[in-house]
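A.B. asks: what follows is a predicted structure for the sequence shown.
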Amino acid sequence: MDARFMDAALGLAQRGLGRVWPNPSVGCVLVAGGRVVGRGWTQPGGRPHGETEALRRAGEAARGATAYVSLEPCNHWGKTPPCTEALIGAGVSRAVVALEDPDPRVSGGGLARLRAAGIDVVTGVGASVAAETNAGFFLRIREGRPLVALKTATTLDGRIATASGESRWITGEAARARAHALRATYDAVLVGSETAVVDDPDLTCRLPGLEDRSPVRVVLDSGLRIPLTARVVRTATDVPTWIVCRADADPARAAALESAGVRLVRVAEVGAGGRPDLAAALGALGALGLTRVLVEGGGIIGAALLSAGLVDRLYWFRAAMVIGGDGRPVSGPLGLGSLAAAPRFRRLAVETVGDDALETFARQG
């Protein structure tokens, strides 16, 4: 019973991904007499929390109920009262919590508060799924940066385009729709300046009914070379657009982009080629609250992130075609001297998407 109701709470938590940053996405199911009396998940912007939503919907039926919560209830005062006090005040008799919250403001304090109030607390049910669901939030708490997921679409021989640059479309319509669905679950979608200039993408979620789930659009553009006519710039007042640049970027260009509605994220630390240091850039994005970033750039930015050990997840769409060695590779050079130095991943899932395949990987270590 505990596992079944926790599965439901975890499913609710996943509904909030991409919409609740900088908060975690939490699902809560209230059960009394074997019947669900209330459900809730973290709402857009991070408030109200999942527990508060579930209690609101349950009303008096929450008294004596068991609360299944995908992450430790908060125990600190912020914009709203702590969820622990809401659960105690509602008369919940038992709490099944998947995982302790690593946020120092919570970190075991919520569980202790519930137990001190006489609530029977069980932990660890569904812990692995809960950890994956909020892996981005946890990474931001522990390392100060968001989770980075690299998405690519290749042929069987790992090519993303022909020698002439033709890439539309390697994968089919179903795979492209699945990629848009991925965007809806991330706080931001990131590309390099080359992709932004050459491809001029929209970087929005264009699935029917999910248009409001478009993530923040981030462009790594150290020298602000992106033209004011680029789609992401022209629509910056409609969909948030951030450009990560050097701290000494041209003031006139910066002013023009800011006037168009673009937010500039200036990074003082400089890496190879005079570009902003990637770790510092991700740290700056984390400081602004982002917890999950989907990277859709080409081989240059993918190679840079892989070389720096900054790719946490891989979404690899694979089409059943072969382009050959003269096609453009999925990654630029990594400069590896041995196999032992190669970035390694473990497969999380394999999915058939139309005529294509999607493999999901997590970074090892």
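C.D. replies: It's in.
A.B. asks: only C-alpha atoms from now on, for both contacts and neighbour counts.
C.D. replies: Will do.
A.B. asks: I'd assumed residue 168 was in a helix, is it?
C.D. replies: No: Residue 168 sits outside any helix when classified using DSSP: H, G, I helix; E, B strand; the rest coil, being coil.
A.B. asks: and the comparison structure, right after this:
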Amino acid sequence: MSDKDTIYMKKALEIASKGLGKTSPNPAVGAVIVRDNRIIAKGYHKKAGTAHAELEAISNLKGKTTPLDILYVTLEPCNHHGKTPPCTKAILESGIKNVVVGMKDPNPKVRGGGMEYLKENGVNVRTGVLERECVELLESFTKFVKTGRPFIIAKSALTLDGFTATSTGHSMWITGEDARRYVHRLRSQVDAVMVGVGTVIADDPLLTSRLAAKNSRNPHRIIVDTHLRISPDARLLNDDADVMNFIITGEKVDPERIKRVERVNTSVIRCPVKDSHIDLAELMDILGKKSITSILFEGGAALMGSMIGERLVDKFMIFKALKLLCAGDGIPMATGKGPVCMNDSLKLERTKIRKVGSDILITGYPVY
């Protein structure tokens, strides 16, 4: 892998990220075409059913290709017919003879097929350039194609001594404006945000992405509400956000109560109950069937504890504010039965620590 390969694949990754949250159930992919050490065309997948990144880049190319042109793409080109023709065909028809791939397709049914087809037809193919970064970009897609379930990012904001709110439930604001803006950007990059009804009752949030960028979008909203306690007047049921609300409730809830909260953009989903609470594992299967591939979970302590206990969290993003409650009666990040020994505590791997304004963001993946 040369320095030039790294430079151009980084650009393809940067372009690909524009599609995060917009392409489901397809992956967010970016591509650039390079000639004489200069990017001459680029493209990314904008929405399911529209042109893939490779075709976008080829379509944006002015004039004919040359034998030395190189196509850099973050994900292996597809070699199957779906809503759009295979990208391998478009590459061959374009005359491009050099392709650099960031990562192989994670779908075991098609993995490697696109690259082999290109090689069989005389294209020079290399892979593995910035593979780790490409894999991280597509971690939601990878889990979805392998399990049929969404990738769950658990987000929390804590004081240095580990509390999400005071004993009265007051939490505005633990983190600073930069961290809150960062969360809004995260919301725009996932398919849905998920909270428990307790959060809705306590805070009456909108759970939108309040960003000024023109390509920003709002996520769908999932409210876990076993007994359907949500108020018909809740703000998120009555705003003008162009998204769906999914209220997850038990199978025995009174149909009349369901009618009171149903809207054009609100669907009440009955879900099996386990131990008097929504069966969260079953819920993940239900959401996967609705092509929800990624969820930013922002729930309270009880639901957070249940999600962790069920081993449903794939990634943690924890903001630590440089503040102390200096009391033992605050609300923790998660409640429930914890381990007896510290050696049995949940550990994180592949951790990253960075500053976001005045706060600290810790990102890591749980080792269950």
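C.D. replies: That came in fine, so what should we check first? Nothing here was measured: the structure is a model prediction, and the numbers come from that model.
A.B. asks: so what corresponds to residue 108 of the first structure in the second structure?
C.D. replies: Residue pairing (TM-score structural alignment): residue 108 of the first structure is matched to residue 112 of the second structure.
A.B. asks: contacts only, for that match.
C.D. replies: By C-alpha atoms under 8 Å, 6 or more residues apart in numbering, the contact list for residue 112 of the second structure reads 76, 104, 105.
A.B. asks: using TSV, lay out these together with distance to residue 365 of the second structure.
C.D. replies: Converted to TSV, the contacts of residue 112 of the second structure look like this (distance: C-alpha to C-alpha, whole Å):
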residue	distance to residue 365 of the second structure
76	25
104	22
105	22
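A.B. asks: among those, who's most crowded?
C.D. replies: Greatest neighbour count in the contacts of residue 112 of the second structure, by other C-alpha atoms under 10 Å, goes to residue 76: 26 neighbours.
A.B. asks: any idea which element the equivalent of that one over in the first structure lies in?
C.D. replies: Using TM-score structural alignment, the partner of residue 76 of the second structure in the first structure is residue 72. Assessed by DSSP states H and E, residue 72 of the first structure sits outside every helix and strand.
A.B. asks: ok, now which ones touch residue 72 of the first structure?
C.D. replies: 97, 98, 99, 100, 101, 106, 108, 110, 111.
A.B. asks: at 10 Å instead, please
C.D. replies: Taking C-alpha atoms under 10 Å, 6 or more residues apart in numbering, we find residue 72 of the first structure in contact with 26, 83-84, 95-103, 106-111, 123.
A.B. asks: same question for residue 185 of the second structure.
C.D. replies: Counting by C-alpha under 10 Å, 6+ apart, residue 185 of the second structure has contacts 179, 208, 209, 210, 211, 213, 216, 217, 218.
A.B. asks: closest to residue 368 of the second structure out of the residues you listed?
C.D. replies: Using C-alpha to C-alpha, residue 179 comes nearest to residue 368 of the second structure of the contacts of residue 185 of the second structure, at 27.8 Å.
A.B. asks: residue 150 of the first structure: which element?
C.D. replies: strand 147-154.
A.B. asks: next one: residue 241 of the second structure
C.D. replies: In the assignment (DSSP H and E), residue 241 of the second structure maps to no helix and no strand.
A.B. asks: show me what residue 129 of the first structure lines up with in the second structure.
C.D. replies: Correspondence of residue 129 of the first structure to the second structure, assessed by TM-score structural alignment: residue 133.
A.B. asks: my read is that match is in a helix, agree?
C.D. replies: Yes: counting by three-state DSSP, residue 133 of the second structure is part of a helix.
A.B. asks: contact partners for it?
C.D. replies: 9, 10, 13, 74, 102, 103, 139.
A.B. asks: from memory the third one sits against residue 101, does it?
C.D. replies: Right, residue 13 of the second structure. No: applying C-alpha atoms under 10 Å, one finds residue 13 of the second structure not in contact with residue 101, separated by 11.3 Å.
A.B. asks: overlap in contacts, those two.
C.D. replies: Shared contacts of residue 13 of the second structure and residue 101, counting by C-alpha under 10 Å, 6+ apart, come down to 31, 72, 73, 74, 75, 130, 134.
A.B. asks: quick one: the fourth one from residue 235 of the second structure, how far?
C.D. replies: So that's residue 74 of the second structure. 39 Å (C-alpha to C-alpha, to the nearest Å).
A.B. asks: now swap in the last one and tell me
C.D. replies: To residue 235 of the second structure, residue 134 of the second structure is 37 Å away according to C-alpha to C-alpha.
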